[in-house]
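Undergrad: sequence? don't have it. structure:
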């Protein structure tokens, strides 16, 4: 039984390695340039750069009310 499980594990490993070897690679310089371009194109819509309007911020401090 042990040899059968070893063979099965090795077959799965070979299949995984074949799958990983077939993945198309991109140069780091190209990926960095594309990421920079994406960030610059979407900077106008980024709430981390612009801030969130107070009315639509679900994390704003709750308003307190006082009964007089």
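TA: Thanks, I have the structure now. Please read all numbers here as calculations on a predicted model, not as lab measurements.
Undergrad: From now on I want contacts and neighbour counts done on CA atoms only, so please keep to that.
TA: Will do.
Undergrad: mind checking which helix or strand the residue positioned nearest the centre of the chain is in?
TA: Compute the mean C-alpha point of the chain, and by C-alpha atoms, centre = their mean the closest residue is residue 35, 12.6 Å away. Element membership for residue 35, per DSSP states H and E: helix 28-41.
Undergrad: Put this next to the previous one:
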């Protein structure tokens, strides 16, 4: 019986491997040069919205240093 269960186990492992390979083979792929060009275009088109490039107005910045209070 243990030989039969080992065969079934190996068969299940092989079936999972084949299923995974079929899934990976069906994935649509593009060339790296095309992906890089599309990424560059996207970054350039959205650069004006990126707070790391344009900065955050101090009035909208929740992490600005607190203002000190002076009593006269």
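TA: Perfect, I can see it now. Small disclaimer: the values here were computed from a predicted structure and weren't measured.
Undergrad: Over in structure 2, tell me which residue corresponds to the residue nearest to the centre of structure 1.
TA: Using TM-score structural alignment, the equivalent of residue 35 of structure 1 in structure 2 is residue 39.
Undergrad: What of residue 50 of structure 1?
TA: Residue pairing (TM-score structural alignment): residue 50 of structure 1 is matched to residue 54 of structure 2.
Undergrad: ok, its match - how many residues close by?
TA: Here the neighbour count serves as a burial measure; for residue 54 of structure 2 (other C-alpha atoms under 10 Å) it reads 10.
Undergrad: try residue 52 of structure 2
TA: For residue 52 of structure 2, which is what you asked about, the neighbour count (other C-alpha under 10 Å) is 9.
Undergrad: repeat for the one 3 residues further on
TA: The burial count assigned to residue 55 of structure 2 is 11, neighbours taken as other C-alpha under 10 Å.
Undergrad: Please apply the same query to residue 43 of structure 2.
TA: 13.
Undergrad: How about residue 38 of structure 2?
TA: Using other C-alpha under 10 Å, residue 38 of structure 2 has 12 other residues around it.
Undergrad: quick one, what contacts it?
TA: Contacts of residue 38 of structure 2 were listed using C-alpha atoms under 8 Å, 6 or more residues apart in numbering, and none were found.
Undergrad: can you check residue 57 of structure 1 too?
TA: For residue 57 of structure 1, no contacting residues are found, by C-alpha under 8 Å, 6+ apart.
Undergrad: Fine by me, we can end here.
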